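Enquirer: Dropping a prediction and its sequence here:
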Amino acid sequence: MTEMFTRHDASSAPEAARPIVENTQKGFGFLPAPVAYMAESPELLETFMSGNAAFNKTTLSQLEREVFILTVATTVQCHYCVAMHSAMLTKSGADQELIQALRDRKPLQDAKLEAMRVFTHAVMEGYGHVTRETMEAFLSAGYTKRNALEVVLGLGVYTISTYANRMTEAPLDDAFASFAWHAEH
């Protein structure tokens, strides 16, 4: 379906999306395919970018946010997000066993990070509803009620990007090719 959507650049993007496209290209040194495709809807692109900025300000650590993102991305089967966030985790020096377990949708050795993974799945599967036991397990692992709601924020943000990436079939950019991921069917 990629051919149905335009892979924009700064010159072809709708005017309202151009500043975001230009800033993203400066930040990465290239324009990631998801941004190039999301630029078709400046409102979608702006909402994703501002939502992502808000999610990055939460009280969750960078590693906890990345565990959350990879859990969502593998569940929704967004090949681009899995590759990109695997690359980001690798660049940040995260343990390769952790990254592989996330990519394989396997339990994590770190109990607190595993609680994030399990809780994220529970929130997704329950469409926001979680059992009292699930919430207590999340809180007992060291998270807070605020963190639980930050997971909801993250789901809103990453629903935008994963769904848009899947709809447009955003191809994996060369920068993330060595982290390619394919869902098991």
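Expert: Happy to help now that I have it. Quantities reported herein were computed from a predicted structural model and do not represent experimental measurements.

Enquirer: Please make it C-alpha for all contacts and neighbour counts, starting now.
Expert: Will do.

Enquirer: Contact partners for the residue positioned nearest the centre of the chain?
Expert: What sits nearest the mean C-alpha location of the chain, by Cα atoms, centre = their mean, is I69, with 4.0 Å. If you count contacts by Cα atoms under 8 Å, 6 or more residues apart in numbering, I69 has them with C81, H85, G154, Y158.

Enquirer: what about the helices in this protein?
Expert: In order along the chain, the chain carries the following helices (DSSP state H): 18-28, 33-38, 42-56, 62-76, 79-91, 96-104, 111-125, 132-140, 145-168.

Enquirer: Could you quantify the relative orientation of the last one and helix 79-91 as an angle?
Expert: When you say that, I think you mean helix 145-168. Note on geometry: by axes from the mean of the first three to the mean of the last three Cα atoms, to 10 degrees, helix 145-168 and helix 79-91 are set 130 degrees apart in direction.

Enquirer: Second structure follows, compare the two:
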Amino acid sequence: MQKLKMHTIDTAPQESRSLLQSSIDNFGWIPFQSAYMAESPNLLASYQFAHDSFSNSSLNEDERAIVWITTGKINRCEYTVQAHLWIALKKGVSPEILKTLIENPNDLTGKYSALYNFTHHVVLAQGQIANEAVTEVLKAGFNLQNVLDVILGVSQKTMSTLLNSIAQTKIESQFQLKETK
């Protein structure tokens, strides 16, 4: 199989260059995932748009972290898990919540448990979300906008986990957090 190239601003297709600059502006560097995505300006633009949209969704920081990390775990993408642990900690998500999510998500309680279970269901749904799954997350105190925003977050992370599986993206040192493992 032909390998994807890890692009820089200088090697990326012209349409990806401003998108990579946006990554530098946001992170201080070009994350490896974005460097690979740059091969397709449309994928990188769609991913960044979905990321920005989900970051401004009806879910709070803790809830977004649960969606992102759960999707990464289920899709067996260590890059996604580590990157979003780093982001979650930077955004003030409790290390205890993150540790529970990583080590034993069945110990999550209340709304977090319901959100984890619903996200898990969405990731595995193959396009068909059961009415019962929606009912359960609504009973936990979420609303229909939250439900749709979970779909947005899972969709965004599915783009990246698929890309990372093809690229075999290594985790850069910035995202390697020992204390949450």
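Expert: Happy to help now that I have it. Since the model is a prediction, treat every value here as computed from it, not as a measurement.

Enquirer: how about the helices of structure 1, which one is nearest T6 of structure 1?
Expert: helix 33-38 (6.1 Å; Cα to Cα).

Enquirer: by contact count, what packs against the closest one?
Expert: Of the remaining helices and strands, those touching helix 33-38 of structure 1 by 3 or more Cα pairs under 8 Å, 6 or more residues apart in numbering; DSSP states H and E are helix 18-28, helix 42-56, helix 145-168.

Enquirer: Return the most buried member of the helices of structure 1.
Expert: For the helices of structure 1, the stretch with the most neighbours on average is helix 33-38, a mean of 24; neighbours defined as mean count of other Cα atoms under 10 Å.

Enquirer: average distance between it and structure 2?
Expert: Superposed on structure 2, helix 33-38 of structure 1 shows a mean distance of 0.4 Å to its aligned residues (mean Cα distance after the TM-score superposition for structure 1).

Enquirer: Contacts made by that helix with the rest, please.
Expert: Outside helix 33-38 of structure 1, the residues within contact range by Cα under 8 Å, 6+ apart are 5-9, 13, 21, 24, 44-45, 161, 164-165, 168, 170-173.

Enquirer: how far does it sit from the chain's center?
Expert: Relative to the chain's own centre, helix 33-38 of structure 1 is displaced by 14 Å; criterion: Cα atoms, centre = their mean, to the nearest Å.

Enquirer: repeat for stretch 45-52 of structure 2
Expert: Here the centre of stretch 45-52 of structure 2 is set off from its chain's centre by 11 Å, with Cα atoms, centre = their mean.

Enquirer: go on, stretch 51-65 of structure 1?
Expert: On the basis of Cα atoms, centre = their mean, the separation between the geometric centre of stretch 51-65 of structure 1 and that of its chain is 11 Å.
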